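> quick one, fold the following:
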Amino acid sequence: MSQRVLITAGASGVGRAVAEAFSEAGAQIWVADVDTQALSICPEGWRRTRVDVSDAAGISALFAEIARDWGGLDVLCANAGIAGPTALVEDIELDDWRNCLAVNLDGAFLCAKHAAPMMKAQGSGVMLLTSSTAGQYGYPRRAPYAAAKWAVVGLGKTLAMELGPHGIRANVICPGAVEGPRMEQVLAREAQAKDMTRDQVYRGYASGTSMGRFIEGRDIAGMAVFLASDAARLVSGQVIAVDGHTVNPDPKI
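Sure, this is the predicted structure:
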């Protein structure tokens, strides 16, 4: 039977690349996203649900629908996230802090909470949580994002320990700077905060890796498909960066 795969924030960006890669591998695809327009242009064979991952009732309803229509879930890709504010810690509003953690951390928790009993019942499953290289280093002017992504790492390692006895694996993927519209927004905000140009910030990010470049969504997708495959059957509790090897998490020009 083909894998049944749920990808949050799967209608565009990295999530869309992950969904496409699993689809090409023969999986059944269910994408959840807040972007109705992006959902509307997903392939017809994919299941699609509009939901905010920080909405507990919405996530509960999503998993009830998955249980009813699919009868189980083989792979959870908890990929949804937002950048949060770009500011010094003393200038960050509590509401902005909470909103960033709600999407990046609460969303991953809620999905894992509902996927766990489903996977336990079938005695198998894979959970892939998307963190960030910001979950491995400090990230000046991005305190809420870094805090959330570090917490996702802790969540992933704990899930691996709790669920391993039930035949369920959990791993965390840490993307670096990914080419695309979302990163362009980050570059623009950081350029303004640091009084630099967009190109200066871009070069700073690229030069902060040993390979000197940004990554693409397909790089994350390839790792996700591998980690969900039998080739990775004993890979669990790992935090794997796909980032061109970050050597300086806060590069300066």
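> switch to C-alpha atoms for all contacts and neighbour counts from now on
Will do.
> could I get the full set of strands for the stretch 151-253 of the chain?
Under the criterion DSSP state E, counting those that start in this stretch, the stretch 151-253 of the chain contains strands at 168-175, 239-242.
> so which of those comes closest to Ala27?
Closest of those to Ala27 is strand 168-175, at 17.9 Å (criterion: C-alpha to C-alpha).
> give me the residues contacting the closest one.
Outside strand 168-175, the residues that touch it by C-alpha atoms under 8 Å, 6 or more residues apart in numbering are 119-120, 123-133, 135, 152-153, 156-157, 159-160, 163, 215, 220, 223-224, 227, 233-243.
> equivalent analysis for stretch 131-140, please.
Applying C-alpha under 8 Å, 6+ apart, the contact partners of stretch 131-140 are 88, 145-153, 172-176, 241, 243, 246, 249-250.
> could you also give me the structure for this next sequence, so I can compare it with the first?
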Amino acid sequence: MARLNGKVAVITGAGSGLGRQAAQMFAAEGAKVVVMDILGDRAEGTVKLVTEQGGEAVSVEADTTVEADVARTVDTAVRRFGKLDIMWANAGIVSRGGVPSVLGGEQLAFEDFPLEDWNNVLAVNLTGSFLCAKHAVPALRANGGGVILMTSSASSFVAYHSIAPYSATKAGINGMVRALSLDLGKYGIRVNAIAPTHGMSPNFLMEQGAPVVGQSYEEVQGAWDPSVSPIPLKLDRPPSLTDNANAALFLVSDEAAYISGLTLPTTDGGTLARVAMQFPEDMASHPSG
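Below you'll find the predicted structure:
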């Protein structure tokens, strides 16, 4: 039997990247999916992929920072499909500075970080997740329980250069997951998060509206050579969006019925197991550090 047979799921930020991949996967596992994205054409593109594979989905153009939009998305799920079982607050943005610089973005010193940009990162990543949870709860309670999933990040556990605002919001998600799992468990609602390390989409770092890549950072870099990868686990293929979506699928399925309050590092490959200092073996494999 399909793992999400008869379930209804809302996935935010599902117009590209992990959200798009998961929408297709969830639908293939029997779920009816509400594809929410701030870009309506991207959301429609995901719905088209789902329906082409025989699944059922509907798109909603909405902004997770706008409470009325989030409420409308949940209402769409209930009106169209009769209930809500899964709310995945997946939409997120990265702060300007560090990581985007690898694609030629602007490098900012922390002391120059604009307050407006801080507020924007906070609104999308943390407030947006809060609003998704808030408006999902009544529908989940009416359904006798369900699942809230959030997308955190490895940067909530370890430091990444020059993205302190982003890291702060993702660490906030981890705290919210723990708190909500305690508060909402009495309603049969589980709350968890995934924290991807590798296998994420380059669209995350691109300008809004850029073409959907549909592959991970590692996949678009060309021929895979595990010997030069910084990932301790050496496999004969690069990490993919599917690897992260698989972990999400497990957490929203009944197989994880007694898992709540967890932030699970996904597609990690042992990366977070490292100590901070580098040993000669590391330097020999990765001379650039």
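> inside helices: which ones of the contacts of strand 168-175 of the first structure?
Per DSSP state H, helices hold the following members of the contacts of strand 168-175 of the first structure: 119-120, 152-153, 156-157, 159-160, 163, 220, 223-224, 227.
> sorry, back to before: in ChimeraX, how would I select the buried members of the contacts of strand 168-175 of the first structure?
Selection of buried members from those for ChimeraX, criterion 16 or more other C-alpha atoms under 10 Å:
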select :119,120,124,125,126,127,128,129,130,131,132,133,135,152,153,156,157,159,160,163,215,220,223,224,227,236,237,239,240,241,242,243
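> which one in the first structure is aligned with Pro165 of the second structure?
Matched by TM-score structural alignment, Pro165 of the second structure corresponds to Pro144 in the first structure.
> which helix or strand contains that match?
In the assignment (DSSP states H and E), Pro144 of the first structure maps to helix 143-163.
> relative to strand 168-175, how tilted is that helix?
Taking axes from the mean of the first three to the mean of the last three C-alpha atoms, to 10 degrees, one finds that helix 143-163 of the first structure is oriented at 160 degrees with respect to strand 168-175.
> and stretch 164-173 of the first structure, which stretch of the second structure?
Against the second structure, stretch 164-173 of the first structure falls on residues 185-194 (TM-score structural alignment).
> circling back: and of the ones in helices among the contacts of strand 168-175 of the first structure, the nearest to Trp70 of the first structure?
Within these, proximity to Trp70 of the first structure (C-alpha to C-alpha) peaks at Met119, which comes in at 12.3 Å.
> name all residues that make contact with the residue opposite that closest one in the second structure once aligned.
The alignment partner of Met119 of the first structure in the second structure, by TM-score structural alignment, is Leu140. Contacts for Leu140 of the second structure (C-alpha under 8 Å, 6+ apart) come out as Lys83, Leu84, Asp85, Ile86, Gly146, Val147, Ile189.
> tell me which of those residues persist in the first structure.
Contacts conserved in the first structure for those, using both residues aligned by TM-score structural alignment, their matches' C-alpha atoms under 8 Å: Lys83, Leu84, Asp85, Gly146, Ile189.
> burial count for Ile41 of the first structure?
Per other C-alpha atoms under 10 Å, the neighbour tally for Ile41 of the first structure reads 10.
> which ones are touching the corresponding residue of the second structure for it?
Here Ile41 of the first structure is matched to Gly45 in the second structure, going by TM-score structural alignment. By C-alpha under 8 Å, 6+ apart, the residues touching Gly45 of the second structure are Gly15.
> how near is Gly45 of the second structure to Val70 of the second structure?
Remark: distance between Gly45 of the second structure and Val70 of the second structure (C-alpha to C-alpha, to the nearest Å) = 20 Å.
> likewise Val35 of the second structure?
From Val35 of the second structure across to Val70 of the second structure, the span is 12 Å (C-alpha to C-alpha).
> skip the chain neighbours and tell me the closest residue to the alignment partner in the second structure of Val239 of the first structure.
In the second structure, the residue matched to Val239 of the first structure (TM-score structural alignment) is Thr263. Computed as C-alpha to C-alpha, 6 or more residues apart in numbering, the closest residue to Thr263 of the second structure that is not its neighbour in sequence is Ala193, at 4.5 Å.
> how close does the one you found get to Asn174 of the second structure?
For Ala193 of the second structure relative to Asn174 of the second structure (C-alpha to C-alpha), the value is 7 Å.
> quick one: common contacting residues for the two?
Common neighbours of Ala193 of the second structure and Asn174 (C-alpha under 8 Å, 6+ apart) are Ser152, Leu262, Thr263.
> please name the nearest non-neighbouring residue to the first one.
This points to Ser152 of the second structure. Ala195 (4.5 Å).
> OK, contacts around Gly145 of the second structure?
Contacts of Gly145 of the second structure by C-alpha under 8 Å, 6+ apart are Asp85, Tyr187, Gly188, Ile189, Arg190.
> change it to 6 Å
Tyr187, Gly188, Ile189 (C-alpha atoms under 6 Å, 6 or more residues apart in numbering).
> which of the residues you listed show up in the first structure as well?
Retained in the first structure by both residues aligned by TM-score structural alignment, their matches' C-alpha atoms under 6 Å are the following of the contacts of Gly145 of the second structure: Gly188, Ile189.
> where neighbours are concerned, which of the contacts of Gly145 of the second structure has the most?
Ile189 (24 neighbours).
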